[in-house]
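*Asks:* Give me coordinates for this.
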Amino acid sequence: MSTEEFLMTDISDLMRRATDGLSPESPDLVQRGMAQGLRMRRRRTALVSAAAAGAVVLTAGFAVAVQSLGPADGQGVQVAVQTPTAKPTAPAPTKTTSATPKPPSRFALNTLRKLLPSGMKASDPNVWGEPGQFSGGSWTVDDGKGLAEVNAMVERHNVRKCSSEFPGACKRLADGTLVVSRPLELVYTDERNEGVLSNSVEVYRRDGVKVNMIAFNSEDEKGSPKTRAYPPFTVEQLTTMARNPAWKPAGRLFALPAKGSS
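*Replies:* Coordinates of the predicted model:
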């Protein structure tokens, strides 16, 4: 006999004893009451079982969650791991351009050195100029007749014809080049006149480049007494040197832009 059948028999016997001599309105009242009680007991049992199962599931889920947090620290306490908040990315540093000016081009200095006679000594180089605009250079030369300064400079120009504005002899060559020459000019025309002379030429090329060459009969253009009777080069020699193909690269470095170009 099952527990439920035992309970129903026991309860039926007790109710029969308690109601002896009574005539119930319905003969099956006792049976229906017992059946109702049994259904309620089964329902409570089912609810208790469901609650217990839910508690087991929750407990298992909590255990898994704790394990996923990682191993315990040195004290045996589980340490919760927080997801780090992304830090804002710092802006990339702005590149700064150097304020250091570019050194002057050595183009004129180096070209002049190539054009000096092979037996002539050269020392004390000096440079000046502005990148892309003009380049100048000078040497102190020695041909055995006394020290002298020779300098050269290349720059941009827009001269197209001879003019009375040129204080010297100007002539146009067959290729359109203009040459202005100034032989044996006094560097000083006042009380500082110490007999320092210069020979100079200016060559205005059609590509917008001017080549200027000067030779002195002293070690320095100014502040130095004459060291020889005349400069080491004549205007004819300087003209030949100024028109030498060695100056051709100046067209890429210092020439004015062609008309109509940007």
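*Asks:* From here on, just use CA atoms for contacts and neighbour counts.
*Replies:* Noted.
*Asks:* Excluding residues flanking it in the chain, which one is nearest Ser138?
*Replies:* Asn151 (4.0 Å; CA to CA, 6 or more residues apart in numbering).
*Asks:* State the helix or strand in which the one you found lies.
*Replies:* Asn151 belongs to strand 147-156 when assigned by DSSP states H and E.
*Asks:* Quick check: what element follows that strand along the chain?
*Replies:* Where DSSP H and E defines the elements, the next helix or strand beyond strand 147-156 is strand 169-172.
*Asks:* I'd like the next helix or strand past that following strand.
*Replies:* Proceeding N to C from strand 169-172, the next assigned helix or strand is strand 178-186, under DSSP H and E.
*Asks:* any idea which helix or strand comes after that next one?
*Replies:* Downstream of strand 178-186, the first helix or strand assigned by DSSP H and E is strand 197-204.
*Asks:* contacting residues around that following strand?
*Replies:* 157, 159, 177-187, 210-218, 226, 230-231, 233-235, 238-239, 242-243 (CA atoms under 8 Å, 6 or more residues apart in numbering).
*Asks:* List buried members of the residues you listed by neighbour count.
*Replies:* 157, 177-184, 187, 210-218, 226, 230-231, 233-235, 238-239, 242-243 (16 or more other CA atoms under 10 Å).
*Asks:* I'd assumed Thr111 was in contact with Cys246.
*Replies:* To be clear, residue 246 is Ala; Cys isn't right here. Yes - Ala246 is within contact range of Thr111, at 6.6 Å (criterion: CA atoms under 8 Å).
*Asks:* Hmm, Asn217 is touching Thr234, no?
*Replies:* No - under the criterion of CA under 8 Å, Asn217 is not in contact with Thr234, lying 11.3 Å apart.
*Asks:* for comparison, sequence B:
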Amino acid sequence: METDDRLPELMRRATETLEPRYPDLVERGIRRGVVRRRRRRVLSVVASAAAVALTVGGVAVVQAQIGPRASLPPIAGPSTPAAKTSPTKPVPLPPASPAQTLRTLKKLLPGLQTSGAKTWGDDFIAAGLFIDDGHGKAWLEMGIQTVKYDPNCTDQPPSQNCKVRPDGTFLRSYRGAEGRLVYNAVVLEYPDRRAINLTSTSGTGTKGSPSRPEPPLSIDQLVELADNQGWSFPAANYGKNLNR
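*Replies:* Alright, predicted model coming up:
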């Protein structure tokens, strides 16, 4: 028999043993001289009935909250495997070219006025332009290629501060001067021989008189430019070495 069906019977049995109202019990107990025994019996029976009533009340409350019969979620059938989604393929970079290199360079210089852009190179791609941050126009140039040697720091002079970074790249950074003109420069080389260099000067060229006290771009800013993943590198057999 289900618990819900037995509750009325349990209630009936419990209430059958209940004695009359409390004043009547006291009166009868005095007459018989068993007041204490009768009180203990009544309290015990009342407690039992209260426990049953509490149980019934609890069931009623639960049923009121979840309804006569809580509807269970349907049993899941054999799980259907989720459709596999292909990983997003990275968008390939456009082929390396002087025009593409110059576009990338300009794109990475927001907030700076640019002018006088040009490109050159033989087995490498180079680009340069004037940049102005409001404190004087100055020259910025860069070169990009796939070199024919294995990059390392062993062959570099201490002045170039060469170091191997955790990702395996070789970074050289240095500050130099040509007369009164000063410049900041970085060279970043990858283990697969890709290489990029950038130079920011304090004048309108790599030589001559300065147009401002300091280069517009610091070494840290040049490193950030070199690290950008938007550069397209030419193949190792790109162009022709003209020994320039």
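*Asks:* Quick TM-score on the pair, please.
*Replies:* TM-score of the superposed chains, computed with TM-score structural alignment, normalised by the length of the second structure, equals 0.54; 140 aligned residues with a CA RMSD of 1.9 Å.
*Asks:* Of Ala246 and Thr111 of the first structure, which one has the most company?
*Replies:* Thr111 (16 against 13; other CA atoms under 10 Å).
*Asks:* any idea which helix or strand carries the more buried one?
*Replies:* Using DSSP H and E, Thr111 of the first structure falls in helix 107-115.
*Asks:* Next, the mean deviation of that helix compared to the second structure.
*Replies:* Once fitted to the second structure, helix 107-115 of the first structure is off its aligned match by 1.8 Å on average (mean CA distance after the TM-score superposition for the first structure).
*Asks:* against the second structure, where does that helix fall?
*Replies:* Residues 100-108 of the second structure are where helix 107-115 of the first structure lands when matched by TM-score structural alignment.
*Asks:* what's in contact with the matching stretch?
*Replies:* Applying CA under 8 Å, 6+ apart, the set of residues contacting stretch 100-108 of the second structure from outside is 94, 114, 117-119, 125-128, 225, 230-232.
*Asks:* In the second structure, what range does the single longest helix found in the first structure match?
*Replies:* The residue-count maximum for a helix in the first structure (DSSP state H) belongs to helix 29-68. Alignment of helix 29-68 of the first structure against the second structure: no match, by TM-score structural alignment.
*Asks:* so what does that helix touch, helix or strand wise?
*Replies:* helix 3-18 (3 or more CA pairs under 8 Å, 6 or more residues apart in numbering; DSSP states H and E).
*Asks:* Pull out the buried positions in the helix it packs on.
*Replies:* Buried residues in helix 3-18 of the first structure (16+ other CA under 10 Å): none.
*Asks:* Just list what it packs against, helices and strands only.
*Replies:* helix 29-68.
*Asks:* Neighbours of the residue nearest to Asn158 of the first structure when sequence neighbours are not counted, how many?
*Replies:* Leaving aside its sequence neighbours, Asn158 of the first structure sits nearest to Gly208 (CA to CA, 6+ apart; 6.0 Å). Gly208 of the first structure has 19 neighbours, counted by other CA under 10 Å.
*Asks:* before we move on, what about Pro167 of the first structure?
*Replies:* Quick note: Pro167 of the first structure (other CA under 10 Å) scores 10 neighbours.
*Asks:* ok, now Asp220 of the first structure?
*Replies:* Asp220 of the first structure sits with 20 neighbouring residues when counted by other CA under 10 Å.
*Asks:* three-state assignment of the counterpart of it in the second structure?
*Replies:* Residue correspondence to the second structure (TM-score structural alignment): Asp220 of the first structure is matched to Gly205. Counting by DSSP: H, G, I helix; E, B strand; the rest coil, the backbone at Gly205 of the second structure sits in coil.
*Asks:* Skip the chain neighbours and tell me the closest residue to Gly205 of the second structure.
*Replies:* Per CA to CA, 6+ apart, closest to Gly205 of the second structure is Trp139, 5.3 Å.
*Asks:* can you pull the contacts of that neighbour?
*Replies:* Contacts of Trp139 of the second structure (CA under 8 Å, 6+ apart): Gly128, Leu129, Phe130, Ile131, Ser200, Thr201, Ser202, Gly203, Thr204, Gly205, Thr206.
*Asks:* wait, isn't the third one in contact with Lys118?
*Replies:* Looking back up the chat, that one is Phe130 of the second structure. No - assessed by CA under 8 Å, Phe130 of the second structure is found out of contact with Lys118, at 9.8 Å.
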